[in-house]
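Chemist: return atomic coordinates for the entry below.
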Amino acid sequence: MHDPNHNPWKTLSSAEKYDNPWINVTQYEVINPSGNPGIYGKVHFKNLAIGVIPLDEDMNTYLVGQYRYPLNAYSWEIPEGGGPLGVDALESAKRELLEETGLKASEWTEVQRMHLSNSVSDELAIIYLARNLEQFEAEPEETEQLVIKKVTFEEAYLMVLNGEITDSMSVAGILRVKLMLT
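Modeler: A predicted model of the protein is given here:
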């Protein structure tokens, strides 16, 4: 009988290969599940991935457009960013929403927790729905050149279906909220 809690991997040794304020990369010498020696690389994220789907009383949402350096491409996505480990994720979500869109919300619902790339990383994402919005001034970070686009939630949903939104947190969050609303 299969025990889902049994780890079939055996770690022989580990060596840190890279470290910066956001990630740590470790290489492991392992015995894999079939009993053969091998290596495994793991990217450890030093922040939570935080996403917010702001939804106003008219069923509009706000997308953030920005050039994503690792993809070498422009991306439309929900407001998102990093939340330090050990800091309440909801507080990080509130900060990200204000920072990127200038919005504050009085009603918050956690809608999704997900691992973003469980084959090579331990990054955990938490996505919130933010309602009862109030507009203030955005406070983007120096690394962010953002365009904010207000669209109907239905338009954002269609952008996911049409492949115009490909960011995994945005796709999962928008689909989850669509299910919640129907």
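
Chemist: hey, let's count contacts and neighbours off CA atoms from now on
Modeler: OK.

Chemist: does Thr26 count as helix, strand or coil?
Modeler: Per DSSP: H, G, I helix; E, B strand; the rest coil, the secondary structure class of Thr26 is strand.

Chemist: touching, it and Ser13? I think so.
Modeler: No: contact criterion C-alpha atoms under 8 Å: Thr26 and Ser13 do not qualify, at 10.2 Å.

Chemist: out of these two, which sits in the busier spot?
Modeler: More neighbours surround Thr26 than the other of Thr26 and Ser13, with 16 against 10 (other C-alpha atoms under 10 Å).

Chemist: pull the contacting residues for the more buried one.
Modeler: 14-18, 41-44 (C-alpha atoms under 8 Å, 6 or more residues apart in numbering).

Chemist: ok, Trp76 next?
Modeler: Shown in contact with Trp76 (C-alpha under 8 Å, 6+ apart): 63-66, 164-167.

Chemist: same question for Gly35.
Modeler: Gly35 neighbours (C-alpha under 8 Å, 6+ apart): none.

Chemist: compare with the first, here's sequence two:
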Amino acid sequence: MSDDRALEELARSSDRLREEPLTSEPVFRGKLLDVRRDTVRLPGGATATREYIMHPGASMIVPLLPDGQVVLVRQYRYPMHRAFIEFPAGKIDPGEAPLATAQRELLEETGYRASKWTELTTIHNAIAYANERIVLFLAEGLERGEQKLDEHEFLEVFTAPLEDLMTWIRQGEVTDVKTVIGAFFVSSSTR
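Modeler: Here you go, the predicted model:
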């Protein structure tokens, strides 16, 4: 069976797994997150509770310099109580296209602009409890400018060879899932 036919068959059979929403209620609504609690009917007829986070989505950028180095940011992530090395990324604003978000976030966080943009893929990083999607982009033809950080945004910008980033991932020093996926995606396509 071809890959396309296999995917079509999987899509058709997924209807048998569908959970039908019966009720939905807000639990918490903040600046970024909307926590919901739904009652659903399971495929076998029983009901269950599903708690999940609604998120507007985000874009992440792999800024690749001509010499093979990547532009990275280091910022403190409060839920984990430490600083992380990441690729630049940010929330998609209402009505904003993912590419526009990527372009805006690259400039704001790093000061770089790119002349060439390639959409790599879309990932869903927490499918068990959030509807967040992150659209990954490769940014090339970089030109350095001035950072335009938000008022309460603090981060460090630095460059590193892609090979070093891959080593940090293997050593467990870089664990941010979107950064790991972006690094592997670009590393496999530049070989």
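
Chemist: rewinding a little: quick check on the contacts of Thr26 of the first structure: which are buried?
Modeler: Among the contacts of Thr26 of the first structure, those classed as buried by 16 or more other C-alpha atoms under 10 Å are 41-44.

Chemist: will you turn those residues into TSV that also has distance to Val171 of the first structure and secondary structure?
Modeler: Converted to TSV, those look like this (distance: C-alpha to C-alpha, whole Å; DSSP: H, G, I helix; E, B strand; the rest coil):
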residue	distance to Val171 of the first structure	secondary structure
Gly41	27	strand
Lys42	24	strand
Val43	23	strand
His44	23	strand
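
Chemist: from the residues you listed, which is closest to Leu124 of the first structure?
Modeler: In terms of C-alpha to C-alpha, no member of those lies closer to Leu124 of the first structure than His44, at 10.1 Å.

Chemist: re earlier: of the contacts of Trp76 of the first structure, closest to Glu137 of the first structure?
Modeler: Nearest to Glu137 of the first structure out of those is Val64 (C-alpha to C-alpha; 14.9 Å).

Chemist: residue in the second structure matching that closest one?
Modeler: Correspondence of Val64 of the first structure to the second structure, assessed by TM-score structural alignment: Val73.

Chemist: neighbours around that match, how many?
Modeler: That count, for Val73 of the second structure with other C-alpha under 10 Å as the rule, works out to 19.

Chemist: does it belong to a helix, a strand or coil?
Modeler: Assigned by three-state DSSP, the conformation of Val73 of the second structure is strand.

Chemist: and it, what does it touch?
Modeler: Applying C-alpha under 8 Å, 6+ apart, we find Val73 of the second structure in contact with 85-88, 109-110, 155-158.

Chemist: which among those residues count as buried?
Modeler: Buried among the contacts of Val73 of the second structure (16+ other C-alpha under 10 Å): 85-88, 109-110, 155, 157.

Chemist: and Glu110 of the first structure, what does it touch?
Modeler: Glu110 of the first structure touches 126-129, counting by C-alpha under 8 Å, 6+ apart.

Chemist: what helix or strand does it sit in?
Modeler: In this assignment (DSSP states H and E), Glu110 of the first structure forms part of strand 103-115.

Chemist: okay, and that strand goes to which residues in the second structure?
Modeler: Aligned by TM-score structural alignment, strand 103-115 of the first structure corresponds to residues 112-124 of the second structure.

Chemist: so for the matching stretch, what gets flagged as buried?
Modeler: Within stretch 112-124 of the second structure, judged by 16+ other C-alpha under 10 Å, the buried ones are 112-114, 117, 120, 123.

Chemist: likewise stretch 166-182 of the first structure?
Modeler: Of the residues in stretch 166-182 of the first structure, 166, 169-175, 177 count as buried by neighbour count, 16+ other C-alpha under 10 Å.

Chemist: need the residues that contact that stretch.
Modeler: If you take C-alpha under 8 Å, 6+ apart as the criterion, stretch 166-182 of the first structure is touched by 51, 53, 75-78, 111-112, 116, 125, 127-129, 156-157, 160, 165.

Chemist: where do the strands of the second structure begin and end?
Modeler: For the second structure, applying DSSP state E gives strands covering 20-29, 34-41, 47-54, 58-63, 69-77, 82-86, 89-91, 112-123, 134-144, 156-161.

Chemist: right, and these - which one's nearest Ala100 of the second structure?
Modeler: Proximity of the strands of the second structure to Ala100 of the second structure was assessed by C-alpha to C-alpha; the nearest stretch is strand 58-63, lying at 9.0 Å.

Chemist: now do that closest one: which elements does it pack against?
Modeler: Counting by 3 or more C-alpha pairs under 8 Å, 6 or more residues apart in numbering; DSSP states H and E, the packing neighbours recorded for strand 58-63 of the second structure are strand 69-77, strand 89-91, helix 98-110, strand 134-144, helix 177-189.

Chemist: nearest to Leu42 of the second structure, of the ones you listed?
Modeler: Leu42 of the second structure lies closest to strand 134-144 among these, at 28.0 Å (C-alpha to C-alpha).
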